[in-house]
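Colleague: Below: sequence and its predicted model.
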Amino acid sequence: MIALSPAEVDALVARHPHVVRPRRWVVWRLPLFLGCLIAYLMFSWWYFAIGQVLATSNWQLAGGYLIQWVTYENRPTVTIDADGAMHVDFPRFDPIGPNPKPAWMTLDRVQMQRHVAQAPAVTTAAPAGNGFMTGGFMAPEPSVAATPAAPTAPTSRLEEVVSRAEIRMTSDSTITVTPETITVTRGAERIEVPVTHADLVRALGALPAWAEQKRVEDRIMVSFGFAGWAAIDGHSVVVHKRFLGWANFLFDTDSAFFGKSAGEVISLIAGGERLDPSQSNLSLAINDILYNPSWQHLDVWTKLLETIVMAFIGTLFAALLAFPLSFIAARNITANRPANQITKRFFDFQRSVDMLIWALFFTRAFGPGPISGMAAIFFTDTGSLGKLFSEALENIDSKPREGVTSVGAAPVAVHRFGVLPQVLPVFVSQTLYFWESNTRSATIIGAMGAGGIGLKLWESMRTHTNWPNIFYMVLLIIGTVFIFDTISNALRSRLIGRQAH
């Protein structure tokens, strides 16, 4: 290594300044890039009003939606009649099932003499004749007069009614209802609301932070965090008690297995007395699970299978059509420029429009259903796969092809032994990747009317109520994509001669 003197270094710098001293652009390019990036982010923040959107977003509502994905509610309503009698009602489709007697609710009952007013009977006077007989053909019929009968006196009867109801929301939170007062306790704080049998609601004292009354004398909303909430009116309390999990996932309230433990169900299936004389307990259990009206397992799985078939058939047909067309589009395979350009522009036309737009078009043409989805996938992927296949053909090594040609092989043999061995693994790998990707895409285009689980998911989301079912279908979609992604990666790794990682 030769050492240079300071004079020689200065002379070298003078002769080649661009080598020793970097250009100004090289020095300032990183700060300039960071400045442009920051300016762009600030402009986007201002243009899309991101700060205002974040400030006005209802994060509590969003969190409530997420909670509903993994919880269910029981919704009892405690009503206080004018004579002081109380009764507790559950909605018809409440997951608690018939004859609810939950452990978290205590009801005190008494015998009470109640006066029940009977509705007066209505008597109708029969017409003298019909229109054909009295006024000629097509003449209007005379009106029928309804005469109310004299009102009947109220009847008195002895009934068993609820005199006191206590609902335990958490270990330290309760709702106690009596004919005179509705009391809500949460920890050390307490609310008392007198029963008024009117539209006005007035609490005794100030409301704590976990209670809200939007307008004076309006209903009072009380929150118990994850455990649920309740709405207090002048003569009723509507309770929403929340539980973690999915209610009645296997057996609905109408099933003979409803309410039984896992051990009881297994015992009945293994050798218990038949619950239905016409079929075995195993057959009855499978039937109740598949046709569960709350979760609709069979329908959901059938729609998921439609989505899988839609993605597979659409991708397969696209690969079969793109394969021969790619040989025409490749310039080193087909030495015909017009044919190359026409085929490539055809590929551009197919893939220039998104799959979702093609799905809307084919849904309009063929009607809703999997056929429209398969057509959209087939049409879009033909263009995409055709472009990828043709580019792979244009980048092959020409030596194997020249070697096969030199021995006098026919053109078909040249492609078979000189071209296909190089590109076939790439073709199959790309097709498998598109098949995996289309499993996700089929869900989206299904929501636009192409059928499958995407359409069922969209129908459930439109109600904004059945969030556990939505999450159930989302999990099925995620699991399906994960399985096909694993299979596709394993096959691609084997095709290109590497072990799967």
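Modeller: Thanks, I have it.

Colleague: alpha carbons only for contacts and neighbour counts from here, please
Modeller: Fine.

Colleague: Touching, residue 379 and residue 316? I think so.
Modeller: No - counting by C-alpha atoms under 8 Å, residue 379 does not reach residue 316; the two are 11.4 Å apart.

Colleague: Compare those two (neighbour count), which wins?
Modeller: A side-by-side neighbour count of residue 379 and residue 316, using other C-alpha atoms under 10 Å, places residue 379 first with 24 against 21.

Colleague: Skipping its backbone neighbours, what lies nearest that one in space?
Modeller: Distance criterion C-alpha to C-alpha, 6 or more residues apart in numbering; nearest residue to residue 379, sequence neighbours excluded, is residue 350 at 6.2 Å.

Colleague: What is the helix or strand where the one you found lies packed up against?
Modeller: Taking DSSP states H and E as the criterion, residue 350 maps to helix 337-352. Other elements packing on helix 337-352 under the criterion 3 or more C-alpha pairs under 8 Å, 6 or more residues apart in numbering; DSSP states H and E are helix 297-329, helix 370-394.

Colleague: Format the ones you listed as TSV; extra columns: distance to residue 471.
Modeller: Formatted as TSV, the helices and strands packed on helix 337-352 follow (distance: least, C-alpha to C-alpha, whole Å):
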stretch	distance to residue 471
helix 297-329	12
helix 370-394	23
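
Colleague: Show the contacting residues for residue 106.
Modeller: Contact analysis of residue 106 by C-alpha atoms under 8 Å, 6 or more residues apart in numbering lists 165, 166, 167.

Colleague: change it to 6 Å
Modeller: 165, 166 (C-alpha atoms under 6 Å, 6 or more residues apart in numbering).

Colleague: Please tell me how far it sits from residue 169.
Modeller: Distance, residue 106 to residue 169, using C-alpha to C-alpha, to the nearest Å: 12 Å.

Colleague: didn't residue 71 look like it was pressed against residue 248?
Modeller: No - shown here, residue 71 and residue 248 do not form a contact pair, counting by C-alpha atoms under 6 Å, at 11.7 Å.

Colleague: ranges for the strands of this protein?
Modeller: In the chain, the strands defined using DSSP state E lie at 71-74, 77-80, 86-89, 105-116, 122-124, 146-148, 155-170, 173-177, 181-186, 189-194, 211-212, 220-223, 228-232, 236-244.

Colleague: buried ones in the third one?
Modeller: By 16 or more other C-alpha atoms under 10 Å, the buried positions in strand 86-89 come out as 86, 87, 88.

Colleague: another structure for you, compare them:
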Amino acid sequence: MTALNPAEMDAIATRHPQLLKSSGGKRFRTLLFCAAIGLYLVYSWWFFAIGHVLGNANWSIAGSYLADWVSYEVRSDIAVAPDGAMQIEYPRFSPLGKNPDPDWVRLERKTITRTVEVPAQAGQQAKKNGSSFSFMAPGAAEGGAPAAVEQQLRRETVTEEVISNAVISYDGDTDIQVAANEVRVSHDGDEIVVRINGKDTVELLTALPEWAVQKRPGEKITLSFGATGWAEIDGDEVSIRNRFFGWANFIFDTNSPFFGKPTSEILSLITSGERLDPTRSNLSLAWNNILYNAEWQHLDVWTKLLQTIVMAFVGTLFASVIAFPLCFIAARNITRNLLLNQVTKRFFDFLRSVDMLIWALFFTRAFGPGPLAGMSAIFFTDTGTLGKLYSEALENIDDKQREGVKSVGAAPLAVQRFGVLPQVLPVFASQALYFWESNTRSATIIGAVGAGGIGLKLWEAMRTNSDWENVAYMVMLILIVVFIFDGLSNALRSRLMGQKTH
């Protein structure tokens, strides 16, 4: 390829001056555009105080919430008396069951005789004082003067078995030892020693590491061990919060006869074991225990999820059916009446301009909480949106196909049937399928305001601020349903659009 000489270059410049123009203007516009974006981002950072929000965010709480999604917490409280005797207590609904004895808690017990203060019995007090029966309240002042009724205590010598030493092992790097009014905590290579008096005072005997917090001297100490849990040391109690990965009692709750049994034993009981309940088989009993699990409520969650799916399907179906005839009225190239076009389009605008959540609140007030309110909200919103999309699709059709059908003398209805519908029907179906899949997600949100479905149950679990593993369970179910519906919707849409091209 030979190079152009100066004369040829001048000739080209004369014929096409725009080719040799400097691109400085384009570079300037690009720089101006980038500068405008930068200024906008700086303004947004200042206006929304993003730096202040990030700086004051409590990331530890966010981490705890995230850990709650994938783990569960076992609680135990070690009560410490002034003489050093201890007792350990678990919550009534502990995930460990009715008689917890975890391997991460090691206890040493001994029998001691000690003097304790116990409430005095009314009958014993009366007999001891030699007084007769009286309608006066115990502890009331003589002579008729009113006096505060105080709890009467008496000292009593008792012999009982108490805990003398307790060791709680969180993991290989963390453990707490409680013995003789002294608490030793080891974590991440550091150790603190705390003396407690069995009443209300906490005395720190060593330096406080980063993972321990005491607001004021003598007050309780809070210990944070990260994902493995936390603890509190008070004057008369050590509260243990040990965290474990997984969802506790997901299959059987603590009231089930199958609780705590290994999988092999459960399978043996179901297939060939003696009946645990004389009125039903072990298989039926196990299935019943799973469905009515008190902690996870599987049957109720699945029922609410099915409600959400039905709400999305019925609401979208009705919206498609109503939007279909109305879109022909709204399309200017189909209905040659400006008044009808505008009235129908403004009707669509009214339905879709009010958010689905607002419609859900309105219908919840009208019909009461339940799926009917959710279906009505989806129906109203989608009728407006689908009607607008359908009418715009009609206005963009190729008129040649319609004119061809009309030229053979077909009736107006036949013209729409054979000249218009083949062009737009795949588009209509594709859009309806997309909205069906999208409304499965939307139905979850509107359920939180009382419109039924799993959204309401999800909101109830979040509101307690303690059942985040249940929240994670429901979110996982919603994700699975959305993934399935998204794949199904995409497959059907691809098939419909593919038929259009053949």
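Modeller: Structure received. In this text the structure is predicted, and so the values were computed from the model without any measurement.

Colleague: quick one: TM-score?
Modeller: Remark: TM-score between the superposed chains equals 0.90 [TM-score structural alignment, normalised by the length of the first structure]; 480 aligned residues with a C-alpha RMSD of 2.3 Å.

Colleague: still on that earlier bit, burial-wise, tell me which of the helices and strands packed on helix 337-352 of the first structure comes out on top.
Modeller: With neighbours taken as mean count of other C-alpha atoms under 10 Å, these reach their highest mean count in helix 370-394, at a mean of 25.

Colleague: Pretty sure residue 200 of the first structure sits against residue 215.
Modeller: No - here residue 200 of the first structure does not reach residue 215: they are 10.3 Å apart, not a contact under C-alpha under 6 Å.

Colleague: Tell me which of these two has more neighbours.
Modeller: Of the pair residue 200 of the first structure and residue 215, residue 200 is the one with more neighbours under other C-alpha under 10 Å, namely 14 against 9.

Colleague: number of nearby residues for the closest residue to the more buried one other than its chain neighbours?
Modeller: Counting by C-alpha to C-alpha, 6+ apart, residue 200 of the first structure lies nearest to residue 217, which is 4.6 Å off, once chain neighbours are set aside. Residues within reach of residue 217 of the first structure, counting by other C-alpha under 10 Å, total 14.

Colleague: what's the answer for residue 253 of the second structure, then?
Modeller: When neighbours are counted by other C-alpha under 10 Å, residue 253 of the second structure registers 23.

Colleague: Over to residue 496 of the first structure?
Modeller: 13.

Colleague: ditto for residue 427 of the first structure
Modeller: Applying other C-alpha under 10 Å, I find that residue 427 of the first structure has 20 neighbouring residues.

Colleague: Residue 257 of the first structure versus that one, what's the distance?
Modeller: To residue 257 of the first structure, residue 427 of the first structure is 52 Å away according to C-alpha to C-alpha.

Colleague: And residue 161 of the first structure, by the same measure?
Modeller: Distance, residue 161 of the first structure to residue 257 of the first structure, using C-alpha to C-alpha: 31 Å.

Colleague: re the thing from before, may I see the buried residues of strand 86-89 of the first structure organised as TSV, with distance to residue 330 of the first structure added?
Modeller: Formatted as TSV, those follow (distance: C-alpha to C-alpha, whole Å):
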residue	distance to residue 330 of the first structure
86	82
87	79
88	76
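
Colleague: Tell me the one of those nearest residue 242 of the first structure?
Modeller: Of all these, residue 242 of the first structure sits closest to residue 88, with 17.7 Å by C-alpha to C-alpha.

Colleague: Quick one: residues contacting the counterpart of the closest one in the second structure.
Modeller: Under the alignment (TM-score structural alignment), residue 88 of the first structure maps onto residue 88 of the second structure. Shown in contact with residue 88 of the second structure (C-alpha under 6 Å, 6+ apart): 77, 78.

Colleague: Try it again at 10 Å.
Modeller: Applying C-alpha atoms under 10 Å, 6 or more residues apart in numbering to residue 88 of the second structure gives the contacts 76, 77, 78, 79, 80, 107, 162, 163, 166, 237, 238, 239.

Colleague: Tell me which two in these are the farthest apart.
Modeller: Top of the distance list for the contacts of residue 88 of the second structure (C-alpha to C-alpha): 162 and 239, 17.7 Å.

Colleague: What is the neighbour count of the residue lying closest to residue 328 of the first structure once chain neighbours are set aside?
Modeller: Distances taken as C-alpha to C-alpha, 6+ apart put residue 334 closest to residue 328 of the first structure, at 5.4 Å, once the chain neighbours are dropped. Residue 334 of the first structure sits with 13 neighbouring residues when counted by other C-alpha under 10 Å.

Colleague: what do you get for residue 426 of the first structure?
Modeller: For residue 426 of the first structure, using other C-alpha under 10 Å, the count is 19.

Colleague: And for residue 247 of the first structure?
Modeller: Neighbours of residue 247 of the first structure (other C-alpha under 10 Å): 21.

Colleague: My read is that residue 235 of the first structure contacts residue 202, right?
Modeller: No - with contacts counted by C-alpha atoms under 10 Å, residue 235 of the first structure stays clear of residue 202, the gap being 11.7 Å.

Colleague: what about the two, which has more around it?
Modeller: A direct count of neighbours by other C-alpha under 10 Å for residue 235 of the first structure and residue 202 places residue 235 higher, at 26 against 18.

Colleague: Show the contacting residues for that one.
Modeller: Contact partners of residue 235 of the first structure, counting by C-alpha under 10 Å, 6+ apart, are 78-82, 84, 86, 177, 179-182, 193-201.

Colleague: Then residue 285 of the first structure?
Modeller: Counting by C-alpha under 10 Å, 6+ apart, residue 285 of the first structure touches 250, 251, 255, 256, 257, 265, 268, 269, 275, 291.

Colleague: Identify the residue spatially nearest to the third one, adjacent ones excluded.
Modeller: Excluding the flanking residues, the one nearest residue 255 of the first structure by C-alpha to C-alpha, 6+ apart is residue 288, at 6.3 Å.

Colleague: How about the fourth one?
Modeller: Counting by C-alpha to C-alpha, 6+ apart, residue 256 of the first structure lies nearest to residue 275, which is 7.1 Å off, once chain neighbours are set aside.

Colleague: What is the equivalent residue in the second structure for the one you found?
Modeller: In the second structure, residue 275 of the first structure lines up with residue 276, judged by TM-score structural alignment.

Colleague: Please report how far that match lies from residue 138 of the second structure.
Modeller: Separation of residue 276 of the second structure from residue 138 of the second structure (C-alpha to C-alpha): 52 Å.
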